[in-house]
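Novice: Any chance you can model this:
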Amino acid sequence: MTRPRAQRPRLPETSGAQRRSHLAWNGGMKGQSRPPAEAATAARCTVDGCGSEATGPAPTAGMVPVTGAGDGAGAHWWCAGRCAVLARTRAELRAVPMRSDGGR
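Specialist: This next block holds a predicted model:
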C-alpha cells in the first residue's frame, strides 16, 4: 500500500520584500474582490410605440424610422435617442457577411 505524499506547508509572507513582490505580482490587489455592480444592462424604453413596425405614420412625435439589415428585416419606429442608436448598430452588425464556418 502506498502512502499519500505529504503536502508541503504554505510559508507565510513575513518579510517586507516578500509582501512587495506579492503586491507587484498582483498589481497591488489583495483580499477579496468586490461584488459586481448592481446595474441593469438594458432598461426597457417607456415611450409608446418605440420598436413598432413602420407601416404608417410615426406613432409619437420625434420617432425615427430605422430600416433593418439586408436579411429581410423591415423598418421600425424608434425614439430618437438610445433606442435608435441601438437599432442602427444592430442593423449594421447584421449586415456583416457570414463566414463559411457560420460566424461573422
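
Novice: C-alpha from now on. contacts and neighbour counts both.
Specialist: Fine.

Novice: who touches the lengthiest helix in the chain?
Specialist: Longest helix of the chain, by residue count under DSSP state H: helix 82-94. Applying Cα atoms under 8 Å, 6 or more residues apart in numbering, the contact partners of helix 82-94 are C45, C50, V64, V66, T67, G68, A69, G70, D71, W78.

Novice: same thing but 7 Å
Specialist: The contact list for helix 82-94, computed with Cα atoms under 7 Å, 6 or more residues apart in numbering, reads V64, V66, G68, A69, W78.

Novice: Would you do the same for the sequence below? I want to compare the two.
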Amino acid sequence: MTTKQAAPAPKKKGATRTQQVWNKGAVGKPTAPRERPIGRQCPNDLCGKPAEPDSKRPSGMQAVVVDGPGAPARWYCQGRCATYGQALADIRSIPDHLPTQRGVA
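Specialist: Sure thing, here's the model as predicted:
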C-alpha cells in the first residue's frame, strides 16, 4: 500500500482578522523602539562620580546618598540621571545577607 503525501499548505498573504486585532491594525515590519537615555550615557563628566564630603554642590547636580555605611554619595544631573542614581543606591542598600525562602510555609 502506498500513501499519498499531502501537498504543502499555501503560504498566507497577510494577517488574519485576529492577528490584525491583536496588532491593533499594525501591518508590515515592526520598527525598533526609540532609544531612551539613562544615567550611564550622560554627557556630563561629573554625573555618577563620588561626591566628596563637605563639597559645594555643582550647578545642576544632585547628591544621591546610599543608606548604610561604606558607600559614598554620588553626583547626578537633576532629572532622569538622579532617578537612575537613586535606583542604584536603593539596590546597593539591600543587605547581602537577606533571609532565604527555604522552610517558609
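
Novice: And the TM-score, once the two are fitted together?
Specialist: Scored against TM-score structural alignment, normalised by the length of structure 1, the superposed chains reach a TM-score of 0.56; 91 aligned residues with a Cα RMSD of 3.8 Å.

Novice: For the longest helix of structure 1, give me the average deviation versus structure 2.
Specialist: Helix 82-94 of structure 1, aligned to structure 2 and superposed, deviates on average by 1.6 Å (mean Cα distance after the TM-score superposition for structure 1).

Novice: residues contacting the counterpart of C42 of structure 2 in structure 1?
Specialist: Correspondence of C42 of structure 2 to structure 1, assessed by TM-score structural alignment: C45. Not one residue lies near C45 of structure 1 by Cα under 7 Å, 6+ apart.

Novice: can you give me the helices for structure 2?
Specialist: 17-22, 80-92.

Novice: okay, now C50 of structure 1: neighbour count?
Specialist: Residues near C50 of structure 1, counting by other Cα atoms under 10 Å, number 21.

Novice: can you check the one 5 residues further on too?
Specialist: By the measure other Cα under 10 Å, the count of residues near T55 of structure 1 is 10.

Novice: what's the spacing between the counterpart of it in structure 2 and V64 of structure 2?
Specialist: Using TM-score structural alignment as the criterion, T55 of structure 1 maps onto E52 of structure 2. Counting by Cα to Cα, to the nearest Å, the separation of E52 of structure 2 from V64 of structure 2 is 12 Å.

Novice: what do you get for G85 of structure 2?
Specialist: Using Cα to Cα, G85 of structure 2 is found at 7 Å from V64 of structure 2.

Novice: out of the two, which sits in the more crowded spot?
Specialist: Between G85 of structure 2 and V64, counted using other Cα under 10 Å, the more crowded position is G85 (26 against 22).

Novice: Tell me the residue in structure 1 aligned with that one.
Specialist: So, by TM-score structural alignment, G85 of structure 2 is matched to A87.

Novice: ok, back up a step: tell me which of the helices of structure 2 lies nearest to P8 of structure 2.
Specialist: Closest to P8 of structure 2 of the helices of structure 2, according to Cα to Cα: helix 17-22, at 22.3 Å.
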